Each structure stands twice: as structure tokens, then as C-alpha cells.
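**Q** have a look at this prediction, sequence included:
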Amino acid sequence: MKVINGNIASPLGFSADGLHAGFKKKKMDFGWIVSEVPASVAGVYTTNKVVAAPLLVTKEAVEKSQKMRAVVVNSGCANSCTGQQGLEDAYTMQQWTADKLGVEPETVAVASTGVIGELMPMDTLKKGLSKLVVNGNADDFSKAILTTDTDIKTVAVTEMFGRDEVTMAGVAKGSGMIHPNMATMLAFITCDAVISSEALQLALSKTVEKTFNQITVDGDTSTNDMVLVLSNGCTLNKEIVPDTADFEKFTAMLNFVMQDLAKKIARDGEGATKLIEVNVVNAPNEEDARMMAKSVVGSSLVKTAIFGEDPNWGRILAAVGYAGVDVPVEHIDIKLGDLPVMLDSTPVSFDEEEMADVMQADQVTITVDLHAGEALGQAWGCDLSYDYVKINALYRT
């Protein structure tokens, strides 16, 4: 697999565009991804019981058509908790996009992010849609989907399948209201491989548990979280089917793209100063390992200790203990970076200056060794800073 300098339109047959329509005061806030041919599609959606109107419309479209021609996204208005009018507006957003592209409405996905509880400004939507173009500026799409993010989040890779080069690209937004549970923000992945929607869904479902479901910023699961994967077959490779070496290779590509985006989201958490990576190793099974890793990275006490550059391993051990996993804890090792702070469930001394270097880094890695198996679980998050409170206390103002 090769990482390339690309964007969401790098795979064959895809284009994208983004612009400022007026959902927000100044920044780009509206865009689309377009496939020149019907693309296989797979999706995962928020597990919040309160589901925003765009997700309802998109999920229905994916289930009905099993193909997708476009994804249209606005930022600044979530169109969530907006009742029947919000649902009608989401359908209108879908229909207007379909009309402009000359495609069936059920082949158009819609997504929205921003403030909850405000109706979609339809005049703004219509104006923005009139300006979007096919084969526009794909980098602008990456900017148009952002809310409180400080930077765009993109990745692109290629892989050989026989003599055919397949390209896969991803873009995401996510900074606050990020917590692992099914899907954790808005993420869109494009690919030019020949693969069915059913196989694509299988690959996505296998991969999301190890990637997007393993990040947390603040413990909040949004009403608008969604991940969509589109693959349009423009490479004309031999069809990728489950239970084959090619399917495993494709899944590895997807895992790389999703993990890269997940880590970028965690690093860009609202007010974040550090990325936290937790590795639980030598666990009895992967599920237990992932649950423990999520417990540690999601602990507010761990997150604040990392912000304060305090090697408070007791908070880490406590989070391991309340993860709800029945595993032996009598022989645990804990490391911060490469420095042990606990061996065989017993505290050990460490050099304070060396530890200061570990804690002051942009990424702090926590390793928990259970000595109880061979499984690995990883999770990613960020520290919890004063700025997180400022950003969310003043979100609407």
C-alpha cells in the first residue's frame, strides 16, 4: 500500500467541490462529492436515539438503491431536532441535488453538521447548490464540511490488485461531540474498485469497530454522525469478493484510511493540545482489549492529567479496572511512552526528567500489558483543556 498526496476526488470517476453559501458567516460551508457512474455504497450511522433528519433520508436512500451518485453536505446547521419540517427540508435537499445532476433522488446522500435545533435556511441551500460544479475544487470540499475543526482531515492511498491500481481516499470532520459508538462524526471514503455494496458493507462493519469506534474526545455521541463509503468500479479490476486474499487486502486499505482519519479527529479535539494513544496488549481477546483501551482514553481524569503533563498512572489503572471487562489484573505493566511506571502490578520509580520529555510531547502513548493473552486493542483521544470549556460554553454565541 502506498500513501499518496491526494484528496477525496483522487479515485477514478469522482469529483468534488466546496464553497461558502452562507450557512456560516465567512468560512466555506457547502459542498458535494459526485461519482460519474453509480457507486456501490455502505454506511454506518449514529446510535444516538435522537437522529437528525439528513441521516434518516440518507439511510433510507442507501437501503433502497444500494447505489450512490452524490453526497451533498452543509456545515453550520445540523437540521436536527427540527421535526417534520426538518425531514421535508432534508428530502428537498436531496431532490434539488438530484435534479441538478440529472440522477434519481435515492442515489443522493445528504449530510448536515452544526447547530442543533435550527431549521435549514432553504434559500441559502438553493443559492449554494446553484454554484456547485462537477469537477470543482476537491480541497474546498474538505474545508466546507468543517465546524470547530482547526484543520482539514484527508488521506489517500493506492494498492495493486493484480495489474490494476486501486485508489482509496477519505475525508472527515470531527472535533467535538466525538465518542466511540457505531460512527463518530462525518466521514466520507471514495474508491474506484469493483466491489458490491454487500461486500463493501461487510468490510466497513469489520473495520469501524477498530477505528472510528475507538476514538473519543468528550463522551458525547452526536445526532448527526455518519460514515459513508462509495466505490464506483472505474478501475475495472476483477471484482473483490469476501473470503478472498483481495478482500483482505481491500479491508486493510479501508482500515488504514479509517484509522488515519480517526487519529486526526482525535488529535483535533476541541481545545486539544495532545493526541493520546492507548495500547492494551497481551489481552485475552480483542473485544476486551478495545473496551479497556476506550475506558482509559475516555477517562476525564486521565485526559486532564495528560493536559497537565502529570504521569498519574493511578488514574490509568482505575480506568482499566472499571472498563467492565473480567480479566486478571494481578500482573499488569503500564508504560508512558517507553518508561515503565508499573511492572507486575507494582509501582516502579522513573527518571523525572525523562518523564517530563514524554509528557510534554504532542502525542502521549499509554501501554497497558495484561500478560493474559495475545490480543491487542487500541484507542485514540485527546487531552481535556481549558479551551474545550470555552469553545463549548460559547458555541452558539
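**A** Great, that's in hand. Numbers count the residues shown, from 1 in each chain.
**Q** rest of the way, CA atoms for contacts and neighbours
**A** Will do.
**Q** and the next helix or strand past the longest strand along the chain?
**A** When every strand of the chain is counted residue by residue (DSSP state E), the longest turns out to be strand 30-45. Under the assignment DSSP states H and E, the closest C-terminal helix or strand after strand 30-45 is helix 53-65.
**Q** who are the packing partners of that following helix?
**A** Applying 3 or more C-alpha pairs under 8 Å, 6 or more residues apart in numbering; DSSP states H and E, we find helix 53-65 packed against strand 30-45, helix 83-101, strand 108-115.
**Q** tell me which of those sits nearest to residue 387.
**A** Closest of these to residue 387 is strand 108-115, at 18.9 Å (criterion: C-alpha to C-alpha).
**Q** tell me the angle of that closest one relative to helix 83-101?
**A** If you take axes from the mean of the first three to the mean of the last three C-alpha atoms, to 10 degrees, strand 108-115 sits at 130 degrees to helix 83-101.
**Q** next, the buried residues of the helix or strand following strand 108-115.
**A** Sequence-wise, the next helix or strand downstream of strand 108-115 (DSSP H and E) is helix 122-131. If you call a residue buried by 16 or more other C-alpha atoms under 10 Å, then helix 122-131 has these buried ones: 125, 128-129.
**Q** closest to residue 292 out of the residues you listed?
**A** Within these, proximity to residue 292 (C-alpha to C-alpha) peaks at residue 125, which comes in at 43.4 Å.
**Q** nearest residue to residue 267 in space, ignoring adjacent ones along the chain?
**A** If the residues on either side of it in the chain are set aside, residue 267 comes closest to residue 275, at 4.7 Å by C-alpha to C-alpha, 6 or more residues apart in numbering.
**Q** and if you look at residue 73?
**A** Spatially, and ignoring its direct neighbours in sequence, residue 73 is nearest to residue 111 (4.7 Å; C-alpha to C-alpha, 6+ apart).
**Q** list the contacts for the one you found?
**A** Residues touching residue 111, when contacts are defined by C-alpha atoms under 8 Å, 6 or more residues apart in numbering, comprise 54-55, 58, 71-74, 186, 224.
**Q** okay, one more to line up with it:
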Amino acid sequence: MIYFDNSATTKPFEEVMTAYQKAAIQFFANPSSLHYLGSDAERLLMRTRQAVAEQLRIETEEVVFTSGGTEGNNLAIKGIAFQHQTRGKHLITSSVEHPSVLEVFKELEQNGFEVSYASVDHSGKVDPEEIKSLIRKDTILISIMSVNNELGTIQPIEEIGDIAGMYPKVFFHVDHVQGIGKVPLSLKKAKVDLCSISGHKIHGLKGTGILYVRKGVLLSPLFHGGGHESNRRSGTENLPGMVAFAKALRKIKEKEKKQLNELIHLRHHLINHLNVMEEVIINSPLSGAPHIINVSVPGIKPEVMIHALAKKDIFVSAKSACSSKQPDVSSVLKACNLKENVTKSAIRISLSYSSTIEEADLFLEEFNSAIRYLEKGR
């Protein structure tokens, strides 16, 4: 099997599964319980939060455990909007964000907020100067992803952070779900106020993640109840999931440090060979994230190509997994002003640190064969 759909989800590390099982069995008690079993669970929770903070080089109290990227994005955006709406109701994002961001802004627009959508160039990149031009006296939030989930485009987060930092009323949120462990980002240096990260994109478990909330930033919670996570996310803590997330984060950071250049080389190897296929159009920028390549084969529907490759035990995807069952056109590629035949035929190849040159070469061979076969059937 060749699994090149790692931007949709990743296979959990064995160490992550072991850590989850151990925590679930040995520390099953509620961390809020007063007996010693609860105290043991609470101490593990504190150590886990500290471990995550150390990996991200942030403070322990700035870690809010969530169920993943979607909740993190919702909590960050709605939390800022509702908490600070008396200071302004204008928000800024881009036209190529993940559905868990764009759909939140659409809902906020229905609740009296005004949203400005920054445009992107043909590679899906925003212009920091346009972001700056959109800021108004009533702007309270800028939300820009670090790495586009379809194209792999790396956004100029530090430049945007510098701009946001010039306006005391403006908070800066970054969806770092596709970037974590592959595209280095210093949250402090980039002046990020809130940052969403998901566990299942880094070989952790589905239903796990964190939201970084800079010290001093106030949020209106999505969930009300017992006041867990410093009143920012009520609900009994998913301690085994938290432990699994911390383990996955440590492992992916180790691999980023040791294997990032290998991953970059593998992506370039694929791009170089895809470039010589006349039928293939490469949509991703050459300078994109090291794990994502978006290509189009005009005239061949993505789902047809995906099924053809799956018969060979090769797995890729079309668009974001969260919107793959929506109409054919990729809204991200459409926002890049690419031709309709390109936006309707896009395939996403997404790698991991376990992907190999041998897998890449076999994929290229079968991809080329599938193109030939499907073109004959047209």
C-alpha cells in the first residue's frame, strides 16, 4: 500500500497508541475527583500540558486542549468575535481558508459581523500589504492559515504578525493544522495570539488537538459547564487523548528536526517527474510545504483518478477531505483564478516522513498508466 493522503489524516505512531492505552487504563479517573486516583490523573494532565508547552516554546497556561482543528478554529474565531465585539465587529480572513474557518465567518456575518476576504495570487498566497489595507478602526481579528491544505502554499505569517502587532485592538489567529511538524513557525516571533493544531495530522489520534491562546487573551467559550481549561473549554478532560497528542507532537518535532530535508527532496523528486508528463499541470508552488503537491489532469475527473489508483493500492485525494464530497470545483483553486478545467480536475498528493523514493517512483508509474488508460476511455 502507498498512502499519499496524509493531509487528510495520518496513521498513528505505535508509541502514540501505547501511550493512549496506558493512560486510559492506568489513569482512568476524573482529574477533578478529590481522591488520590483523581490526583494522579490531574498530575499527569499537568505534566502533559507542560510537555506540549515545551515543544511549542510557549507557557503552560497558554495550552488549551481541544478535539482538533475544527474546534480550535471555532473557539479562536468565535471566542474573539463574541468576547470583543464591543470594540468592533470587523474581521479579516482569506478566500482560501479551510472550511472550518470560512464557515465560521459566514455564520458570524449572519450575526452582525462584517468580514473582509483577502484575495490570493495564482499560487494561493496572500499579500500582507492587502491585509494591512483591509484593517479598519473596528477590526478585531485577522485569521490566516500557515499552510494551505490543498496547495501547500506557505503564507507570510511573520509579516502578517508584524502588521497585526501594530494595532493593539487586533488579534491574530493562525490555523497551523497543515504546518505543524513540517513548516517551522515560532508563535512568539510571529506575534501570533491564537493557533490551532490537530492531533490526527501528526500521527496522533482523531479527536485531539490544542488551541494556543497567548497569555492575556480573553475568549468567550463555546462550551459552558465546569470551567475546565481555565474556563475556556468546559468538559471532563480527554486525558488519554491529551497524552497521545503530546506524544505525537514530540515525535513529529523529532522527525522535523532530523528528516525535513529528506521530505523536501522527495517532494522535489515527484515534482520533477510530474513536470515532464504533458497531461499534468502542477498547481502547487515550488516553494510550498514539503508534504503537499496539487496537480490537475484536465479532462479526467478527480474521483475517477482516485478510484483508478486505489485499485492499485495507492491512495490520494481530491481537495480537502472535509469538502471532498462537495461539487467538483475546488474553491481554493477557483480563488487562485485558475482555469475551470484545472479547478475541476485537481488531485492532492500528500506525503509523510515515512514516505519513500520507491513509493514515489511506483506512484509515478501507476499515475502515468492511469492517465493513459483513462484518456483512451474518454
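**A** It's in. Worth saying up front: this structure is predicted, and the values here are computed from it rather than measured.
**Q** mind checking the TM-score on these two?
**A** Aligned and superposed, the two chains score 0.22 in TM-score terms (TM-score structural alignment, normalised by the length of the second structure); 147 aligned residues with a C-alpha RMSD of 7.4 Å.
**Q** quick one: buried residues of whichever strand or helix holds residue 389 of the first structure?
**A** In this assignment (DSSP H and E), residue 389 of the first structure forms part of helix 386-393. Residues residue 388 are the ones in helix 386-393 of the first structure that count as buried (16+ other C-alpha under 10 Å).
**Q** just give me the neighbour total for residue 64 of the first structure.
**A** A count of neighbours around residue 64 of the first structure, defined by other C-alpha atoms under 10 Å, yields 11.
**Q** for it, give its distance to residue 45 of the first structure.
**A** Distance of residue 64 of the first structure to residue 45 of the first structure, given as C-alpha to C-alpha, to the nearest Å: 16 Å.
**Q** equivalent analysis for residue 281 of the first structure, please.
**A** In this view, residue 281 of the first structure and residue 45 of the first structure are 29 Å apart by C-alpha to C-alpha.
**Q** which stretch among the helices and strands packed on helix 53-65 of the first structure comes nearest residue 228 of the first structure?
**A** Minimum separation from residue 228 of the first structure across these (C-alpha to C-alpha) falls at strand 30-45, 4.5 Å.
**Q** now that closest one: buried residues?
**A** Judged by neighbour count (16+ other C-alpha under 10 Å), strand 30-45 of the first structure contains these buried residues: 30-35, 37-45.
**Q** what helix or strand is residue 70 of the second structure on?
**A** Under the criterion of DSSP H and E, residue 70 of the second structure resides in helix 69-83.
**Q** quick one on the thing from earlier: ok, so of the contacts of residue 111 of the first structure, who is nearest residue 289 of the first structure?
**A** The shortest distance between residue 289 of the first structure and any of the contacts of residue 111 of the first structure, using C-alpha to C-alpha, involves residue 186 and amounts to 25.8 Å.
**Q** what's the neighbour count on residue 159 of the second structure?
**A** 15.
**Q** check contacts around the closest residue to residue 367 of the second structure other than its chain neighbours.
**A** By the measure of C-alpha to C-alpha, 6+ apart, the closest residue to residue 367 of the second structure outside its immediate chain neighbours is residue 309, 7.0 Å from it. Going by C-alpha under 8 Å, 6+ apart, residue 309 of the second structure touches 315-316, 366-367, 370.
**Q** which of these fall in helices?
**A** For those, the ones inside helices are 366-367, 370, with DSSP state H as the criterion.
**Q** how about the contacts of residue 309 of the second structure in TSV, adding distance to residue 331 of the second structure and neighbour count?
**A** Rendered in TSV, the data for those read as follows (distance: C-alpha to C-alpha, whole Å; neighbours: other C-alpha atoms under 10 Å):
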residue	distance to residue 331 of the second structure	neighbour count
315	22	21
316	19	24
366	28	16
367	24	19
370	26	18
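**Q** all helices of the first structure, in order?
**A** According to DSSP H, the helices that the first structure contains are 53-65, 83-101, 122-131, 138-144, 197-208, 245-267, 286-298, 300-307, 313-321, 352-359, 386-393.
**Q** in CSV, list these along with distance to residue 340 of the first structure.
**A** As requested, the helices of the first structure are exported to CSV (distance: least, C-alpha to C-alpha, whole Å):
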stretch, distance to residue 340 of the first structure
helix 53-65, 45
helix 83-101, 53
helix 122-131, 55
helix 138-144, 40
helix 197-208, 31
helix 245-267, 24
helix 286-298, 17
helix 300-307, 16
helix 313-321, 10
helix 352-359, 10
helix 386-393, 29
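**Q** which stretch among those comes nearest residue 14 of the first structure?
**A** Nearest to residue 14 of the first structure, of all the helices of the first structure, is helix 138-144, at 9.6 Å by C-alpha to C-alpha.
**Q** picking up where we left off before, so after the helix holding residue 70 of the second structure, what's the next helix or strand?
**A** Tracing the chain C-terminally past helix 69-83 of the second structure and defining elements by DSSP H and E, one meets strand 90-94 next.
**Q** that following strand to helix 69-83, inter-axis angle?
**A** Per the same axes, to 10 degrees, the angle that strand 90-94 of the second structure makes with helix 69-83 is 160 degrees.
**Q** quick one on the thing from earlier: okay, the contacts of residue 111 of the first structure in TSV with neighbour count next?
**A** Supplementary listing: the contacts of residue 111 of the first structure in TSV, determined by neighbours: other C-alpha atoms under 10 Å:
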residue	neighbour count
54	28
55	25
58	25
71	22
72	24
73	22
74	30
186	23
224	29
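**Q** closest one of those residues to residue 333 of the first structure?
**A** Distance ranking of those against residue 333 of the first structure, using C-alpha to C-alpha, places residue 186 first at 36.0 Å.
**Q** could you report the distance from the closest one to residue 173 of the first structure?
**A** Plainly put, residue 186 of the first structure is 5 Å away from residue 173 of the first structure if you go by C-alpha to C-alpha.
**Q** now residue 277 of the first structure
**A** Computed as C-alpha to C-alpha, the residue 277 of the first structure to residue 173 of the first structure distance reads 19 Å.
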